[in-house]
Structure formats: C-alpha cells, structure tokens
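Visitor: The following block contains a protein sequence and its predicted model.
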Amino acid sequence: MTLSPHSSLCLSQEQSELRDAVRAFLTRLPDAPWSRFAAELGVAGLAVPEEYGGAGCGPAETAVVCEELGRALSPHPYLQTAVLAVEAITATGDAAAMARLLPPLADGSLTATVLLPGDAELTLDGDRLTGTARGVLPGELVLALVGGTLVEAAPSSRTPLPTLDQTRPLTALAFDAVPAVRLGGGTPDRIRDAGVAALASEQVGGAAACLEAAVSHARQRHQFGRAIGSFQAVKHKLADMLLLVESARSAALAAARAPAPRLGVLAAVAGSYCGEAYLGAAAENIQIHGGTGITWEHPAHRYFKRATCDAWLFGPPQAHRARLASAAGL
C-alpha cells in the first residue's frame, strides 16, 4: 500500500522542504521547547508580514506545519499562537499593536491565545474586562474578542485543567475587572475559520500517522504463518483508512488555500469531515493492533484521545454541518 500518494504532489518545492524540515526536527528533538522550535525553524512567523519580522507567507504554509505537529502529537502552542493570534492581530489593522506584538510572536519569545465569542463569558465595561473562560488553549498573551473589539488583558487567574488528551493542554481563565487594552475591530468568524482550517490539517497529520502505524503493524504481525495484512478483512480496514485520510487531506488543503470569500464554507467542510475522519482512523488503528493497541505503552491510545478532544475544539462536526446547511439556505 502506498501511503498519502497525493500529499507531496499538492505541495510546492518550498512547502515540501518546509514539511521535511519540521518533520526532521520533531523526530530528532520531540521534547524541544517552543522557543527552540520556533527560533530554529522560523515557523512561528510564517503568517506574520515581513515588516514585523515574519516570512509573509499564508495559510497554505502554516497548514504544512500544522499537519506535521498533528502527526507528532506535539504539544507546541502553534495553533493558538501562530494561527489564531497572528490572524486576530493583523485583522485589526492597528499598526502600533502589530509593531508591538507580532515580532515577539514571530521569533517565538511570546506565546498567545485568543478567546472567541461562545468560548468565554466576558463583558467589557470601559477599559475593564470581567468574566471567565474554560477549556482555553494556553498562551502568555491573552487576546479576547468582546463585542466586535479585540482586547488584550492579563487574567486574574490561570488554572490548568485535567484533560483526556495530555498532549493538548487546556486552561481556565478568570478576569476580575482587569485592565483591557483595545487593539481594534475583529471578525470572530474569520478568526475561528482560520483556526478550524489549521486544526483540520493537524487532524490530517494525526490520521496519516495512524494509517502508517496500522500498515506497518499489518506487515510485521504474523498469525497462522501469514502477515495479518494479507487477510481480506484487514485489507478492507486499511483501504477504508486510506480513503478517510486522503479525503480529509483534500478537505484540509481546500480550506488552507481558500480565497477569503470561500473560507467560511470550505472551513466548515473541513471541520465537518476531518474530525470524524481522524476519529475513525484512530479507532481502526487500535483495532488492527489488537491487544497491543489498548496498552498504555503503545501510542495508539494517545492519537485516539487527541482525535476525541480535537473534534470538539472549535465545535463538533454537527455544528459545522449546520453552518453549511445555513449557507446553502436549508
């Protein structure tokens, strides 16, 4: 079985080299801190304009990094820092805010997170922010969209939360009339769609890793004198997994390369499909591994846990399908 046949075909030479560099780093130094990962590879600033210390690239490049991070189950705060925060700050058009915040985000010396409507209960009274947020991706810099305005505020407290997926930390934030700096206007849907598209690429990476592990095990594991991959039932499972992975990759690529007017629809398609595809691939990987797949020592359960939690990060697949139905006038 040939894995991910069109993955490389859909990437430019530069994107393929970026993928290889990120994969090599995560293989060689899986426990390297965020600052080193960001500094050595320069990936934190891919979407940051060049005048603010970034590479001036776009979602297609950040999607390459996201897929590799998902493949490695990396806990690096790339999604919230290099995607959500950069998108939120640049969308304000506030030159002073961009000059102050984007350079440290680009060089990896600062991490960030963004609180979107629906993810937090916040009120802005003048220049004071009050409220709470649970299940938030952690970041040093906290940005919040309140009433169409992006604000920067330091929470009164940060409480790490116990999570099913220990590779994706979550936290609870509380704001007790803390000072808030207004950075400009923000569009929640645009920021959320950017996050959904990036997460879809992560999910593709995780699903592809599950497929690779399942194929490798099916080739090596023998029963009745034969590799289990030669049994028709196992072949069917692997073929179904391949279909899931490649279909998810197509949806994620479409969202990553979507023009602005089409981003909402294509992100909803990716959000609807990629989460369920990842869950399906992760579950089948456990099944093909048999008893080994349910042991704590084997990584199969870690992918299933990441898939389960990711499926709810920006709303469940049903919510994305509801958006598609609304866009279609149904």
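Guide: Received, thanks.

Visitor: C-alpha only now, for contacts and for neighbours.
Guide: Fine.

Visitor: what's Leu79 in contact with, if anything?
Guide: Each residue near Leu79 by Cα atoms under 8 Å, 6 or more residues apart in numbering is listed here: 66, 195, 198-199.

Visitor: Going by neighbour count, which of those comes out on top?
Guide: Ala198 (31 neighbours; other Cα atoms under 10 Å).

Visitor: For it, which non-adjacent residue is closest in space?
Guide: Leaving aside its chain neighbours, Ala198 sits nearest to Ala63 (5.6 Å; criterion: Cα to Cα, 6 or more residues apart in numbering).

Visitor: how near is the one you found to Arg190?
Guide: To Arg190, Ala63 is 16 Å away according to Cα to Cα, to the nearest Å.

Visitor: Which one's more surrounded, those two?
Guide: Comparing Ala63 with Arg190 by other Cα under 10 Å, the one with more neighbours is Ala63, at 26 against 18.

Visitor: for comparison:
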Amino acid sequence: MSTQPDLLYTEEEEALRAAVRDLLTDHCSPADVLARTASGTPHDRGLWKSLAEGMGLAGLLIPEEQGGHGASHREAAVVLEELGRAVAPVPYLTSAVVATEALLACGDRELLGRLASGRTIGALAVGLHTAPGADLRPVHVENGTLHGELTGIADAAAADVLLVPADDGGLYAVAADAVTVTPQVSLDLTRPLATVTLTGAAGRRVGDAAPAVRRALRAAAGLLASEQLGLADWALTETVRYLKERKQFNRPVGGFQALKHRLAQLWLEVVNLRAAARAAADSLATGEDTDITVAVAQSYAAPVAVRTTEEALQLHAGIGMTWEHPVHLYLKRAKADSIAYGTAGAHRASLAALIDLQAPVPA
C-alpha cells in the first residue's frame, strides 16, 4: 500500500533553491534577459556554463556511476521553478531533462556522461507541441543515413547533439553540424524554435525511439509544471509589490477592494498550482501513478500560468504594456508553455482515458 507523498520542500531542496536563485539574481536579471532577446542571441552561454558546469545541475537526473549526481525529479523541479521565475534563456528543460530522459531510457552511457558535464547540450528532435503518447513524425533512414525535416524543435540552435527518431523505430544521435538548423519565428524569445533539416546525415543508433520519446515527453510535461509555477509565482509577487507602491487618489492601488479580490483569486490558483507541480515531480521521482499525476498537473498548470501573467500585465497598467518592462517575457513564455508537450485539453483527454471517465453522451 503506497503512502501519502510529502510534497513539502526538504531542507536540501530549499538550499538548492537558494543557490540557484542567488546565481540568477547576479547573472540573469530581467534587464539582462530583455537585452539578450533584443540582441537576437537568446541563449545565454555564460549562464548555462555556470549552471551546468559550475553548479553541476545538468547531471541532476543522471546516476552517479554515469557521471551525474543521482538526484531525483524533485530537485530538477526546484531548479526549473527558479529558471521559470527568472525566465532564464538556457536549454535546461530541453537538455538536462528531455534529452537526458530519452538517453536514460536507451542506456547510452557515453552521451549521458557528456550531457552530465554540461559541456554538451542535447535536444530531442521532436516538436515542442508534441504530447506524451502522440504520434511521432520520424525521419527516413536510407542507406544508413537520415533524411527529413522536423519543425518546432526547441533549443535546436544551442544543441551540440540531436536525438532523432527514425522510421525504422530507432533513436539516432546526430551531431548538430551534420544538419541544417533554420530559426523559426517564435512567440517566446527566450526558448527559440527551429526547423531541423537532415539530408543524408550520419547518425548513431542509441536505442528504440518509442519508449525513449514517451519517457522523455512525460518527464517534460510533468516538470514543465514547475517552470509554469515559477512564472506564475513571479508574476503574482511582482504585481502585489507594484500595487503596494503605485498610488492613486493618494492611496496605494492595492488597497482597492476589487483588486484585492483579483489578487486573492490568483493567490489561490498559484497555491493549487504549486501542489499539482510538486505532486507531478514527486510522482516522477517515485514512479507511482505517474501518468495520472502528470496529466492532472498539465491540465491545471497552463491555464493558471497564462491567467496570472495576463493579470500581471493588466494590473501593471500602462507600464506593463511597454517593451521595457519584463512582464511580456513571462506572458510569452506562459503562452508558449501552454502548448508545449501537449495542451491542457490534450492532457484532460488523456486523464479521462486513464481513469476511464467517459464523455457525456449527447441527448
């Protein structure tokens, strides 16, 4: 009989949070992110090096015997919360979670060791919109080389190695310099998308694609909820702070009853999101009721993150509508995350099937 999970943060998790937040405070301020997105070079290589090599966070999910730290999804979730709070332009989710989970399913020790060091960035060549269990769009294998085009690949421009599912059922590791990566227009400037074109690219088969991709996308969907929690928590915290300082009719705007009600509702939703995100992380760590818990988390997380960031923009009034204020970065990330690894509707449909909840029959 399974015991009730403890979703509270442990002392070690809080210490990890403090360390990551301190680093991001020093090296990833909103002004820094705004400047980077405006420059056309969204990926922050220096910050990634500090996170991955300096703090060793790229190898959290990789066992110690394979060069990692042997931590659990709970610790990775804490890191993603903080990265969400800073809307950090680093490929942590795509490399340290998604690509890593795919390789863990395949058992490829060589690539796992490279990803754990942080010196190699990986990306799973599956569209960001793909939900766990969805049909894949594999490339064609011909005479031992890969041919095809894949769209909507997150952080492909930063990757050193791409994990490409092929029509022979295999998952292939392909060097980034063997493919053509073409940037796509993306709403979220901090997690850019690209089209990957393979024209006779050489690849090394690392395992079977179907189970590896399913495991990777399930972990991605579950831990994405923690990133969405970080987005929502920042938006609520900053909005409360602003409304306490902003005055109208010689009194703080936050003192008006109508705004208090809106903020209270947002607070309740963020609290519930925290519970859902923590449950998903704990379930991924323990392996208990994982599909159901991940589906519940993503059914709830995306709408709350979008609504909280939308409210933040509105309640910041005129300044919130300016390009110079960072709230638009959070809203764009929340909107992009709302279709990443499956929409809330797709996860609700998946949840209904998992618990055998039939749709109502039309009268």
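Guide: Cool, got the structure. As the structure is a computational prediction, the values presented were derived from the model and not from experiment.

Visitor: Give me the TM-score for this pair.
Guide: Once superposed, the chains reach a TM-score of 0.92 (TM-score structural alignment, normalised by the length of the first structure), with 319 aligned residues with a Cα RMSD of 1.8 Å.

Visitor: need the strands for the first structure, in chain order.
Guide: Remark: strands assigned in the first structure by DSSP state E are 112-115, 120-125, 128-136, 141-146, 149-153, 157-160, 171-185, 222-223, 226-227.

Visitor: For Lys305 of the first structure, find the nearest of those.
Guide: strand 128-136 (15.5 Å; Cα to Cα).

Visitor: Now do the buried residues in the closest one.
Guide: Residues of strand 128-136 of the first structure classed as buried: 129-136 (neighbour count, 16 or more other Cα atoms under 10 Å).

Visitor: The aligned partner of Leu236 of the second structure in the first structure: neighbouring residues, count only.
Guide: When the first structure is aligned by TM-score structural alignment, Leu236 of the second structure is paired with Leu211. Using other Cα under 10 Å, the number of residues around Leu211 of the first structure comes to 27.

Visitor: circling back to that earlier point, farthest-separated two in the buried residues of strand 128-136 of the first structure?
Guide: Farthest-apart pair in those is Leu129 and Gly135; separation 18.6 Å (Cα to Cα).

Visitor: returning to what we had before: now do the contacts for the equivalent of the residue nearest to Ala198 of the first structure over in the second structure.
Guide: Using TM-score structural alignment, the partner of Ala63 of the first structure in the second structure is Ala77. The contact partners of Ala77 of the second structure, taken as Cα under 8 Å, 6+ apart, are 223, 226-227, 278, 281.

Visitor: could you show me where the helices are in the stretch 1-150 of the second structure, in order?
Guide: With helices called from DSSP state H, counting those that start in this stretch, the stretch 1-150 of the second structure shows them at 11-27, 30-39, 45-49, 73-85, 100-106, 109-117.

Visitor: In JSON lines: these, plus distance to Leu193 of the second structure.
Guide: Output for the helices of the stretch 1-150 of the second structure, formatted as JSON lines (distance: least, Cα to Cα, whole Å):
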{"stretch": "helix 11-27", "distance to Leu193 of the second structure": "23"}
{"stretch": "helix 30-39", "distance to Leu193 of the second structure": "14"}
{"stretch": "helix 45-49", "distance to Leu193 of the second structure": "17"}
{"stretch": "helix 73-85", "distance to Leu193 of the second structure": "18"}
{"stretch": "helix 100-106", "distance to Leu193 of the second structure": "19"}
{"stretch": "helix 109-117", "distance to Leu193 of the second structure": "20"}
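
Visitor: Out of these, which is closest to Ala285 of the second structure?
Guide: When those are compared by Cα to Cα, helix 73-85 sits nearest Ala285 of the second structure, at 5.1 Å.

Visitor: Superpose on the first structure and give me the mean offset of that closest one.
Guide: Taken over the aligned residues, the distance from helix 73-85 of the second structure to the first structure averages 0.5 Å (mean Cα distance after the TM-score superposition for the first structure).

Visitor: so what corresponds to Ala166 of the second structure in the first structure?
Guide: Match for Ala166 of the second structure (TM-score structural alignment): Val146.

Visitor: which ones are touching its match?
Guide: Val146 of the first structure is in contact with 116-117, 122-124, counting by Cα under 8 Å, 6+ apart.

Visitor: How many residues are close by Pro259 of the first structure?
Guide: 11.

Visitor: and the gap between it and Pro59 of the first structure?
Guide: Distance of Pro259 of the first structure to Pro59 of the first structure, computed by Cα to Cα: 10 Å.

Visitor: now swap in Arg321 of the first structure and tell me
Guide: The spacing between Arg321 of the first structure and Pro59 of the first structure, counted by Cα to Cα, is 22 Å.

Visitor: residues near whatever residue of the second structure lines up with His236 of the first structure, how many?
Guide: Per TM-score structural alignment, the equivalent position to His236 of the first structure in the second structure is His261. Burial of His261 of the second structure is recorded as 11 neighbouring residues (other Cα under 10 Å).

Visitor: rewinding a little: which of the strands of the first structure is buried the deepest?
Guide: Mean neighbour count (mean count of other Cα atoms under 10 Å) peaks for strand 112-115 among the strands of the first structure, with a mean of 26.

Visitor: Can you tell me which helices and strands that strand packs against?
Guide: Contacts defined by 3 or more Cα pairs under 8 Å, 6 or more residues apart in numbering; DSSP states H and E place strand 112-115 of the first structure against strand 128-136, strand 141-146.

Visitor: mean deviation of the shortest one from the second structure?
Guide: If I follow you right, that is strand 141-146 of the first structure. For strand 141-146 of the first structure, the mean distance to aligned residues of the second structure following superposition is 1.7 Å (mean Cα distance after the TM-score superposition for the first structure).
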